[in-house]
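**Q** sequence below, structure please.
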Amino acid sequence: MKDLGELKYFLRIEFSRTTKDILMNQRKYALGLVSELGLAGCMPSSTPLEFNHKLTSTMFDECTGNKDSVEDTPLDDCGKYQRLIERLLYLTMTRPDIAFVVQVLSQYMHSPKLSHMEATLRVVRYIKGTTGLGLFMSSNKENELVAYCDSDWKLL
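**A** Below you'll find the predicted structure:
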């Protein structure tokens, strides 16, 4: 066996370690994804998905006779959408903030539409603005879960 030194980068995950904590992120992987898609010059999105954004499948549109689906055509190349979702799924290892949206978008991998691709690109634009986010693990021995929420959020 060899001692390779302190862990810094493994399986496209960056590790920043101090005596008190560890930060894991995929900054380099996320920036590579953004530049590969040609979105490096675009404005970042503030949220991964629009509020109340409704996504429907092609089968649902056929059964309901949805008139809004005239402009929302199925994609010619499903492979491009599927590869993008695969890359986003890998990114969810250290980015729980996009895990729900990516899971919802992955439900349409068998027959994606233009609206699905646009929503997926919005997730990538969100990632562009938040590349430094990751998982933070403290070394204190307290078994405590800390969560943050928007204090302005109200039930209607």
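
**Q** going forward, measure contacts between C-alpha atoms and count neighbours the same way
**A** Noted.

**Q** where along this structure do the helices fall?
**A** Per DSSP state H, the chain carries helices over the ranges 27-36, 58-64, 78-91, 99-106, 114-129.

**Q** structure for this one too, so we can compare:
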Amino acid sequence: MALSLRRFISSSPGLHHSSGQVCRLRRALYGLKQSPRAWLIKYANEVIHRVRLTDTKLSDTPIELNVKLNTTDGVPLDDPTLYRELVGCLVYLTVTRPDLAYAVHVISQFVSAPRSTHWAALLRILRYLRSTIFQGLLFSSTSSLDLVAYADADWAGDVNDRKSTSGFYE
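**A** Here you go, the predicted model:
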């Protein structure tokens, strides 16, 4: 148990500690149904506050309908470090927030050379996250949990290289 807790602490985002330190838990990490939700809501809030969004704008969707981001629109960012870090944080959040998956996939294509249009798309995702912070998936103990799969594809939909994009969700 101690080894698995050490791995959890060392791999936990936002938890800083020195080597050789031991963490004393005030509450149980496991066993409570609200534990993962509390951890991820706190993590999502930290990601939102990292950008210091001061406006009150909210977004109903994580990405604009039919948006076509490319590598040439907008101005290159002076320092792409924050963009890259935030995209990584959002990728981590897609584990429990599948509604963010497509939008994060789109902006993650530009981490090598992000531009102002990509930054605006990232801010929209964060505004959507802020407006839906208390929403999540609920699996009732009485639900049938039937396996349902969805698939979609486009044909040459990427404006940069005309490659097709496909995906599935089970």
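
**Q** related to what we said a few turns ago, winner for burial among the helices of the first structure?
**A** The highest average neighbour count among the helices of the first structure, using mean count of other C-alpha atoms under 10 Å, belongs to helix 114-129 at a mean of 20.

**Q** tell me the residues of the second structure aligned with that helix.
**A** Residues 116-131 of the second structure are matched to helix 114-129 of the first structure when aligned by TM-score structural alignment.

**Q** from the chain's centroid, how far away is that stretch?
**A** 11 Å (C-alpha atoms, centre = their mean, to the nearest Å).

**Q** who's in contact with that stretch?
**A** 44-45, 48, 57-63, 69, 73-77, 83, 87, 100, 103-104, 107, 110 (C-alpha atoms under 8 Å, 6 or more residues apart in numbering).

**Q** would you convert the helices of the first structure into CSV that also reports distance to Ser16 of the first structure?
**A** Listed next are the helices of the first structure as CSV, based on distance: least, C-alpha to C-alpha, whole Å:
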stretch, distance to Ser16 of the first structure
helix 27-36, 12
helix 58-64, 44
helix 78-91, 17
helix 99-106, 22
helix 114-129, 20
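
**Q** which among these is found nearest to Glu142 of the first structure?
**A** helix 99-106 (26.4 Å; C-alpha to C-alpha).

**Q** the closest one against the second structure, how far on average?
**A** Superposing on the second structure and averaging over aligned pairs (mean C-alpha distance after the TM-score superposition for the first structure), helix 99-106 of the first structure comes out at 0.6 Å.

**Q** any residues touching that helix, and which ones?
**A** Outside helix 99-106 of the first structure, the residues touching it (C-alpha under 8 Å, 6+ apart) are 48-49, 85, 88-89, 92, 116, 119-120, 123.

**Q** which of those residues sits closest to Phe10 of the first structure?
**A** Distances from Phe10 of the first structure to these, taken as C-alpha to C-alpha, are shortest for Thr92 (15.7 Å).

**Q** can you find the partner of that closest one in the second structure?
**A** Aligned against the second structure by TM-score structural alignment, Thr92 of the first structure finds its counterpart in Thr94.
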